[in-house]
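Asker: Pasting the sequence and the predicted coordinates here, then a few questions.
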Amino acid sequence: MKNNVKIARVQIDLTQQQLAEKVGITRQTVSLIEKGKYNPSLKLCLAICDVVHKTLDELFWVDKEDRTEC
C-alpha cells in the first residue's frame, strides 16, 4: 500500500512519536506505515487521517498491480 503519511505528518510539524501518541500506536509502527512495510487497519487509517487533516484518498491507495482478486 502506498501512502503520503510522512508528507502529511511533516506538513503539520508532527514527529513520528507525536503522531503515534495521538493515534495510540508506537513510533516504530508509524515508521513502518510510512515506509509501506505495514498495512494499517481501516480504523487506524481513519485515525491518522483525522490527526493530519487529510482524507483517506489523500493518504492511502493501492496500485492496480498490487490488488488481489477476491
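Answerer: Thanks, I have it.
Asker: use CA for all of it now, contacts and neighbours both
Answerer: Will do.
Asker: and the longest helix along the chain, what other elements does it pack with?
Answerer: Identified as the longest helix of the chain according to DSSP state H is helix 42-52. When contacts are defined as 3 or more Cα pairs under 8 Å, 6 or more residues apart in numbering; DSSP states H and E, helix 42-52 sits against helix 5-11, helix 16-23, helix 56-59.
Asker: any idea what sits nearest Lys6, other than its immediate chain neighbours?
Answerer: Excluding the flanking residues, the one nearest Lys6 by Cα to Cα, 6 or more residues apart in numbering is Glu34, at 5.7 Å.
Asker: let's bring in a second one:
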Amino acid sequence: MSDKPRENRVREHRKAAGITQAELARAGGVSRQSIVSVEGGDYAPSVYLALRLAAALGTTVEVLFPLNEEG
C-alpha cells in the first residue's frame, strides 16, 4: 500500500454542486489549500472534516471517500 491517501470524489461533487474550493473550505472550516490537498489525494481528512465536506456537498462520506478493497 502506498503512503498516498486513496482517490476520492470530492472534486467531482464540488464541481457538480457549483461551488469553489474557497467556498467548500469555508463550509469545512479549513483553508482552500486543505481542499486542494484533499482533492489531489495528498491529504486524508479527519472524520470530522470528511463529515463536514459531505454535509456541505449534500452527500455521504462513503460516496466522497469510497473504500477500494483491492489495496
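Answerer: Noted; the coordinates are in hand. Keep in mind that this is a model prediction, so the values were computed, not measured.
Asker: Which among the helices and strands packed on helix 42-52 of structure 1 is found nearest to Leu44 of structure 1?
Answerer: helix 16-23 (7.3 Å; Cα to Cα).
Asker: Relative to structure 2, which residues correspond to the closest one?
Answerer: Under TM-score structural alignment, helix 16-23 of structure 1 corresponds to residues 21-28 of structure 2.
Asker: can you list the residues that contact the matching stretch?
Answerer: Residues outside stretch 21-28 of structure 2 that contact it (Cα atoms under 8 Å, 6 or more residues apart in numbering) are Arg14, Ser31, Arg32, Ser34, Ile35, Val36, Leu49, Arg52, Leu53, Ala56.
Asker: Redo the residues you listed as JSON lines? Include neighbour count and distance to Gln21 of structure 2.
Answerer: Below are the contacts of stretch 21-28 of structure 2 laid out as JSON lines (neighbours: other Cα atoms under 10 Å; distance: Cα to Cα, whole Å):
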{"residue": "Arg14", "neighbour count": "20", "distance to Gln21 of structure 2": "8"}
{"residue": "Ser31", "neighbour count": "14", "distance to Gln21 of structure 2": "9"}
{"residue": "Arg32", "neighbour count": "17", "distance to Gln21 of structure 2": "6"}
{"residue": "Ser34", "neighbour count": "19", "distance to Gln21 of structure 2": "9"}
{"residue": "Ile35", "neighbour count": "25", "distance to Gln21 of structure 2": "6"}
{"residue": "Val36", "neighbour count": "17", "distance to Gln21 of structure 2": "7"}
{"residue": "Leu49", "neighbour count": "17", "distance to Gln21 of structure 2": "14"}
{"residue": "Arg52", "neighbour count": "19", "distance to Gln21 of structure 2": "14"}
{"residue": "Leu53", "neighbour count": "26", "distance to Gln21 of structure 2": "11"}
{"residue": "Ala56", "neighbour count": "19", "distance to Gln21 of structure 2": "12"}
